[in-house]
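# no letters, just coordinates:
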């Protein structure tokens, strides 16, 4: 599933390509990908609108249309691709947004867990208010993390992945951040000292920033807005490396399941 670095990479690509573009035609080929409106109403809300900006909130791509916003959540296998009219369609095209200048914004999704929807200002405020702190913002401080985590007994990895607390951190980067911080993913969140919380906050910031620099992590489905793979997978220290030697101490890395998701860690380095 695309996490913050993958979505941020796509957003930065589209932010240089879409502002000022006018939407011409919208074709919904897979109606189940659209939320909140019937396909015809969804298309009508977009047709003729001009793109003002492209931003990210949590794991969502947010296209500003002046008073309304198109929100795209990629789910597990979604791709949002820029293309020229006439180029071959991707194999699982779900929504095509044709721009007046001949380009197209194409939403492709093999498993169709992603969603697109349009919101006005009031709905946007409600949606935004239900999301947690952005981990690359000034609000994500060691002090905030220590105080907030101190109110919960859930394992720290599960806590980090709760989008109502911290947004954008999923399975890959939670495992990687905790390895960098030297914190056992099984630790109850409220057992972290102030020093450990500071290491976790720094680990989260570092791994997300590094992954953005390499344009995200591709195992199978993720592609940027140009259809290219991310380059961070080879730089992962622990994720999907169960049984391999720890890059720090050589101890075999461990795998366990937390909240239905695989966690990878070093039982020697992470306490």
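Ah, there it is. Because the structure is a prediction, the values reported are computed rather than measured.
# only C-alpha atoms for contact and neighbour calcs from this point on.
OK.
# name the element residue 158 belongs to?
Applying DSSP states H and E as the criterion places residue 158 in helix 156-160.
# mind giving me the packing neighbours of that helix?
Using 3 or more C-alpha pairs under 8 Å, 6 or more residues apart in numbering; DSSP states H and E as the contact test, the elements touching helix 156-160 are helix 171-181.
# ok, then the element right after the helix it packs on?
Counting by DSSP H and E, the next helix or strand C-terminal to helix 171-181 is helix 194-213.
# contacts only, for residue 11.
Each residue near residue 11 by C-alpha atoms under 8 Å, 6 or more residues apart in numbering is listed here: 54-56, 61.
# using a markdown table, lay out those together with neighbour count and distance to residue 220.
Listed next are those as a markdown table, based on neighbours: other C-alpha atoms under 10 Å; distance: C-alpha to C-alpha, whole Å:
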| residue | neighbour count | distance to residue 220 |
| --- | --- | --- |
| 54 | 23 | 25 |
| 55 | 17 | 25 |
| 56 | 19 | 23 |
| 61 | 23 | 20 |
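# and here is the other one:
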């Protein structure tokens, strides 16, 4: 599944092609994605695209009357191509632009979403989200309060979108390794010093992934078709059973919250 850096890279890739364009028409070849594509999306004819923003893993294509919300799900990806490019099997949604180009959503598994948010309203999927990890709202004081009474594993809390958005499995593994914190530790057991160290590590890890173009996983590619390169820098994720890059101890791999969790039993406490 594309994580926050991959979604942000997609936003950066498509934004120059959409900004200051007219949305001429929305074509839905398949409306039954994770949720049914609402009529309001298809009704957006000849509307100026004001900007393309991101909230957590959701892309918001901003129009005068509201926002088209796009989520890539497990296997979705976006490409900007000529509007007359023949559609392939899993090309479900096209946003036709006044430039003669189209923003096309391809989603093999149909776990993605194309939704609508009226201007001045907040869609229920966005209403309870925590702070953006790269914003000032995600800080040691905020994280301290969020962890204070949580007895579950710190990795699971860090992946809770009500605590902070977008710290998915890959980046939670990486950040906890860099901060020297065992992912299985009860969240409330972290000290002030550990929280003060963890917050900037999370920010730096995500920022580095965005800079490198996102992590190349099974289904993700940038809008221009180029893959991300952050996978070349992964220190623990996907490396269970291999030596730690710091101390050469064999990395342990366990299942935590049904997700692969890799850590160094020597470097992480």
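On my side now, so go ahead. Fair warning: this is a prediction, and the values are worked out from it, not measured in the lab.
# surely residue 187 of structure 1 meets residue 156?
Yes: with contacts counted by C-alpha atoms under 8 Å, residue 187 of structure 1 reaches residue 156, the gap being 5.8 Å.
# who has more neighbours out of these two?
For residue 187 of structure 1 versus residue 156, neighbours defined as other C-alpha atoms under 10 Å are more numerous around residue 156 (24 against 17).
# and the more buried one? What does it align with in structure 2?
In structure 2, the position corresponding to residue 156 of structure 1 is occupied by residue 154, as judged by TM-score structural alignment.
# got the contact list for the residue nearest to its match when sequence neighbours are not counted?
Once its chain neighbours are removed from consideration, residue 154 of structure 2 has its nearest residue in residue 187; the separation is 4.2 Å (C-alpha to C-alpha, 6 or more residues apart in numbering). Residue 187 of structure 2 makes contact with 147-155, 157 under the criterion C-alpha under 8 Å, 6+ apart.
# strands of structure 1, start to end?
Secondary structure of structure 1 (DSSP state E): strands at 23-28, 53-57, 60-64, 68-73, 78-84, 93-99, 103-109, 115-120, 254-258, 261-265.
# if we can go back for a sec, quick check: the gap between the residue nearest to residue 154 of structure 2 and residue 74 of structure 2.
According to C-alpha to C-alpha, to the nearest Å, residue 187 of structure 2 and residue 74 of structure 2 sit 28 Å apart.
# before we move on, what about residue 206 of structure 2?
When C-alpha to C-alpha is applied, the distance between residue 206 of structure 2 and residue 74 of structure 2 equals 19 Å.
# how about residue 221 of structure 2?
Counting by C-alpha to C-alpha, the gap from residue 221 of structure 2 to residue 74 of structure 2 is 13 Å.
# ok, now residue 240 of structure 2?
Going from residue 240 of structure 2 to residue 74 of structure 2 by C-alpha to C-alpha gives 23 Å.
# returning to that earlier point: what residues are up against the match of residue 156 of structure 1?
By C-alpha under 8 Å, 6+ apart, the neighbours of residue 154 of structure 2 are 147, 183-188.
# got it, and residue 119 of structure 1?
If a contact means C-alpha under 8 Å, 6+ apart, then residue 119 of structure 1 has 68-71 as its contacts.
# that older thread, redo the strands of structure 1 as JSON lines? Include distance to residue 165 of structure 1.
Rendered in JSON lines, the data for the strands of structure 1 read as follows (distance: least, C-alpha to C-alpha, whole Å):
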{"stretch": "strand 23-28", "distance to residue 165 of structure 1": "33"}
{"stretch": "strand 53-57", "distance to residue 165 of structure 1": "13"}
{"stretch": "strand 60-64", "distance to residue 165 of structure 1": "16"}
{"stretch": "strand 68-73", "distance to residue 165 of structure 1": "18"}
{"stretch": "strand 78-84", "distance to residue 165 of structure 1": "24"}
{"stretch": "strand 93-99", "distance to residue 165 of structure 1": "31"}
{"stretch": "strand 103-109", "distance to residue 165 of structure 1": "28"}
{"stretch": "strand 115-120", "distance to residue 165 of structure 1": "22"}
{"stretch": "strand 254-258", "distance to residue 165 of structure 1": "17"}
{"stretch": "strand 261-265", "distance to residue 165 of structure 1": "18"}
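# which among those strands is found nearest to residue 199 of structure 1?
With C-alpha to C-alpha, the closest approach to residue 199 of structure 1 among those belongs to strand 261-265: 15.8 Å.
# in structure 2, what residues pair with the closest one?
Mapped onto structure 2 with TM-score structural alignment as the criterion, strand 261-265 of structure 1 occupies residues 259-263.
# distance of the aligned partner of residue 247 of structure 1 in structure 2 relative to residue 75 of structure 2?
Residue-level alignment of residue 247 of structure 1 against structure 2, with TM-score structural alignment as criterion, gives residue 245. Summarising the geometry, the distance separating residue 245 of structure 2 from residue 75 of structure 2, computed by C-alpha to C-alpha, is 31 Å.
# can you check residue 173 of structure 2 too?
Distance of residue 173 of structure 2 to residue 75 of structure 2, given as C-alpha to C-alpha: 21 Å.
# how many residues are close by residue 143 of structure 2?
By other C-alpha under 10 Å, 20 other residues sit near residue 143 of structure 2.
# wait, I meant residue 99 of structure 1
Taking other C-alpha under 10 Å as the neighbour definition, residue 99 of structure 1 ends up with a count of 22.
# which residues are in contact with the alignment partner in structure 2 of it?
If you follow residue 99 of structure 1 across to structure 2 using TM-score structural alignment, you land on residue 97. Under the criterion of C-alpha under 8 Å, 6+ apart, the neighbours of residue 97 of structure 2 are 18, 21-25, 83, 103.
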